[in-house]
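J.: Output the structure for:
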Amino acid sequence: MHDTARTVVIHEFGGPEVLRFEDRPLGEPGPGEVRIRHHACGLNFIDVYHRTGLYPLQLPHALGMEAAGVIEAVGEGVTHLEPGQRAAYAADPPGAYCEARVMPAAQVCPLPDGISFETAAAMMLKGMTVEYLFHRTTPLKRGDTVLFHAAAGGVGLIACQWAKSEGIKLIGTAGTDEKCRLAHFNGATHCINYRTENFVERVRELTDGKGVDAVMDSIGADTFEGSLDCLKPLGMMISFGNASGPVPPFNLGILAQKGSLKITRPTLFTHIANHTVCQAMARRLFGKVEGGEVKIHIDQRFHLENVADAHRALEARQTTGSTILEL
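T.: Prediction:
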């Protein structure tokens, strides 16, 4: 066993330049913990939120929420994993940008042999996010229509395929015609280029003026008001991210004026806090991938040493699909 693991750490909040490398001691897992050696790590917008301080961490702190690798050791009480087993996770606390780590075992999931480490690292956080959006947030059934912003991103491309597999019509938005074509290829019924079209007007046209049953919005400030205007009466607004900045305070009375709308601000980590629920969500995701209903697109690869460049590309919206960090 190596005594230390190269780890990405921040000592202050800021831009990609605050990311630095440290060799951190590993040690043995305690009760309810595992030690996992990573083969690949995932990149997500929540990592940017942690780096900038939008989601504050107690500093210094390691970053990264998602990875896949091999279990090296298990602590007392861990029964669902064993040394030598392939595994993957999306989990608190941050610290996945590293060669290896000791961490709580409850959200680490056994990885089927048919799914590669790279695919798993690209899909755990994004795929389980889609799982809770479609199955644990508001009732959705075959024939319903949802609006999904950033449909060509890592979460978006999984959502397009997931919706198609369950007979749900997904109207996507994206920032270029190329990204719109990518979303459509992956199962979006329609995709709107928000730079050249008014997405609210276009959604109304596509739904014969009725609006959609639910909006799934990870953009935040820039799209929030328009998203509300896309909903049918009693529709559900699911605000699950802040890529353009947090949604400012608003008058709840607007929800009544626009048709008794509902709104929620969920997080993946609330859903996976329960071990049994987390493992069930992962199994459903693995089933979608192994069954061919969902293909994970890894469109960018960076070595862990170049993590700052990966953050810059993500923030500049220069990425499509998923991005992984290779070790």
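
J.: can we go C-alpha only for contacts and neighbour counts from here?
T.: Fine.

J.: which parts of the longest helix belonging to the chain are buried?
T.: Using DSSP state H, we find that the single longest helix of the chain is helix 117-135. Applying a neighbour-count criterion of 16 or more other C-alpha atoms under 10 Å, one finds 117-134 buried in helix 117-135.

J.: How about residues contacting it?
T.: With C-alpha atoms under 8 Å, 6 or more residues apart in numbering as the contact definition, helix 117-135 has outside contacts at 39-44, 65-69, 88-90, 111, 140, 154-155, 158-159, 162, 216, 268, 271, 281-282, 284-285, 296, 298, 322-324.

J.: Could you also give me the structure for this second sequence? I'd like to compare it with the first:
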Amino acid sequence: MTALTAGPRELEYVAQATGAICDSIETVIEGKRDVIELAVTVLLAEGHLLVEDVPGVGKTMLAKSLAKAIGSKSRRIQFTPDLLPSDVTGVSIYRPELREFEFKPGAVFTNVVIGDEINRASPKTQSALLECMEERQVTADGVTHPLEPPFIVVATQNPIEMEGTYPLPEAQRDRFMARVSMGYPAPAAEMDMLEHHAGRDPLGQLAPASDAATVQAMIQIAQAVYAADAIKDYVVQIVRATRETPLLRLGASPRAALHLLRAAKARAAIGGRGHVLPDDVQSLAAAVLAHRLLPSTDGSIARRSALDVVGDLLQQVPVPQARAVV
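T.: Model prediction:
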């Protein structure tokens, strides 16, 4: 499928295909449909996902399930303090018989990069991902090597263990389109997990619901979804509000505005719609913006987290009228 438009047939196809991908992932990650849909939204928006939560709630399993459900290549990188940048991006090795250097690709040369416990690597190693995530390429010894699309980094980190960790710098966090917390499953979902997963590996039973070429075509369709000027202005006003509130000392970047619009387009495509609604922007604002924001002293005193501030700003920024977006 190579369509570049967002016509009714194409959008119906995207809705059905993404629904099948989510259903496939849900056979492994039970009771977390909203988290799964956000991961697929980030995939179609050509973004990267940061999964942050306590151990044992399925962060790495979500990344593995996404890779297998879309039938694409994946590589897992276990981030540790002794991991080198060349382990991530690759290294040039001298071949005496040829009298020249040969580039050996690193773990990022795949479709889905699973970065496990990313904050356990040194800042130098973390920074090796910056070019990959933003420009989808690796530069080594003056030579640029493009990464094969689709390409997504799904990184996990544990927010409560501080010993032996290196917090992600602002530049790194800004390159993640969205952050999501898995949360504990509901009692019914946890019972189903014990019933169906205790004696077997659920990932081994997961059947691919798509392939890399189809995902890339769906990405192009999502990019063609229409966003009215009123919607774009709404995104800009939300982002600007994060920079002006005294509760934050670091607001959202222009990249954040771009990520929010792209994610909203992908959410509309998954819903089978050819245009973005304010609801798409509102439903994604917290996941896309909160991890980029830093509370100010006033915000800390008022006990307002970044998520709280985003929620407050969504209540304050005027919503576009329906006639302006249809």
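
J.: Please state their TM-score.
T.: Once the chains are laid over each other, their TM-score by TM-score structural alignment, normalised by the length of the second structure reads 0.22; 128 aligned residues with a C-alpha RMSD of 7.0 Å.

J.: hmm, back to that, filter the contacts of helix 117-135 of the first structure down to the buried ones and hand me the ChimeraX line.
T.: Filtering the contacts of helix 117-135 of the first structure down to the buried ones (16+ other C-alpha under 10 Å) takes a single ChimeraX command:
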select :39,40,41,42,43,44,65,66,67,68,69,88,89,90,111,140,154,155,158,159,162,216,268,271,281,282,285,296,298,322,323,324
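
J.: Among the contacts of helix 117-135 of the first structure, name the ones in strands.
T.: In this view, the contacts of helix 117-135 of the first structure that belong to strands under DSSP state E are 39-42, 66-69, 88-90, 216, 298, 322-324.

J.: and which of the residues you listed is nearest to residue 8 of the first structure?
T.: Nearest to residue 8 of the first structure among these, counting by C-alpha to C-alpha, is residue 41 at 11.6 Å.

J.: Hmm, the closest one is touching residue 307, no?
T.: No: judged on C-alpha atoms under 8 Å, residue 41 of the first structure makes no contact with residue 307 at a distance of 10.5 Å.

J.: Overlap in contacts, these two.
T.: In contact with both residue 41 of the first structure and residue 307: residue 325, using C-alpha under 8 Å, 6+ apart.

J.: now residue 270 of the second structure, nearest residue through space, not along the chain?
T.: residue 15 (4.7 Å; C-alpha to C-alpha, 6 or more residues apart in numbering).

J.: For burial, what's the neighbour tally of that neighbour?
T.: 19 (other C-alpha atoms under 10 Å).

J.: same deal with residue 314 of the first structure?
T.: Residue 314 of the first structure, neighbours per other C-alpha under 10 Å, totals 21.

J.: Please determine how far the closest residue to it other than its chain neighbours is located from residue 310 of the first structure.
T.: In this structure, residue 314 of the first structure finds its nearest non-sequential neighbour in residue 45, 7.5 Å apart by C-alpha to C-alpha, 6+ apart. To residue 310 of the first structure, residue 45 of the first structure is 11 Å away according to C-alpha to C-alpha, to the nearest Å.

J.: neighbour-wise, which of those two wins?
T.: residue 310 (23 against 16).

J.: In three-state terms, how would the more buried one be classified?
T.: helix (DSSP: H, G, I helix; E, B strand; the rest coil).

J.: Find the nearest non-adjacent residue to it, please.
T.: Per C-alpha to C-alpha, 6+ apart, closest to residue 310 of the first structure is residue 302, 6.5 Å.

J.: Do I have it right that the one you found meets residue 324?
T.: Yes: assessed by C-alpha under 8 Å, residue 302 of the first structure is found in contact with residue 324 at 6.4 Å.

J.: list the contacts for the closest residue to residue 68 of the first structure other than its chain neighbours?
T.: Leaving aside its chain neighbours, residue 68 of the first structure sits nearest to residue 88 (4.0 Å; criterion: C-alpha to C-alpha, 6+ apart). Applying C-alpha under 8 Å, 6+ apart, we find residue 88 of the first structure in contact with 66-69, 108-111, 117, 120-121, 124.

J.: mind redoing it with 10 Å?
T.: 36, 38-41, 66-71, 107-112, 117-121, 123-124, 282 (C-alpha atoms under 10 Å, 6 or more residues apart in numbering).

J.: swap in residue 37 of the first structure?
T.: 1, 5, 67-73, 86-87, 98-102.

J.: just curious, which of those residues is nearest to residue 169 of the first structure?
T.: Of the contacts of residue 37 of the first structure, the one sitting nearest to residue 169 of the first structure (C-alpha to C-alpha) turns out to be residue 67, at 31.0 Å.

J.: Could you find the closest non-adjacent residue to that closest one?
T.: Counting by C-alpha to C-alpha, 6+ apart, the residue nearest residue 67 of the first structure is residue 41, at 4.1 Å.

J.: surely residue 140 of the second structure meets residue 92?
T.: Yes: Residue 140 of the second structure lies in contact with residue 92 (C-alpha atoms under 10 Å); the separation is 7.6 Å.

J.: tell me, what's touching these two both at once?
T.: Joint contacts of residue 140 of the second structure and residue 92 (C-alpha under 10 Å, 6+ apart) are 86, 103, 105.

J.: For the residues you listed, which single residue is the most surrounded?
T.: residue 105 (18 neighbours).

J.: List the contacts of that one.
T.: Residue 105 of the second structure sits next to 86-92, 138, 140, 145 when contact means C-alpha under 10 Å, 6+ apart.

J.: Out of those, which comes closest to residue 239 of the second structure?
T.: residue 138 (30.2 Å).

J.: Make sure that closest one is actually in contact with residue 145.
T.: Yes: look at residue 138 of the second structure against residue 145 with C-alpha under 10 Å: they come within range, at 5.1 Å.

J.: Who has more neighbours out of these two?
T.: Taking neighbours as other C-alpha under 10 Å, residue 138 of the second structure and residue 145 compare with residue 138 leading, 23 against 16.

J.: That one falls within a strand, correct?
T.: Yes: counting by three-state DSSP, residue 138 of the second structure is part of a strand.

J.: what comes up buried for stretch 85-98 of the second structure?
T.: For stretch 85-98 of the second structure, by 16+ other C-alpha under 10 Å, it's 85-91.

J.: Oops, could you answer that again for stretch 269-282 of the first structure instead?
T.: 269, 271-272, 278-279, 281-282.

J.: Of those residues, which belong to helices?
T.: Filtering these for helices - DSSP H - leaves 269, 271, 278-279, 281-282.

J.: which residues in the stretch 151-300 of the second structure form strands?
T.: Secondary structure of the stretch 151-300 of the second structure (DSSP state E, counting those that start in this stretch): strands at 152-157, 178-180, 248-250, 294-295.
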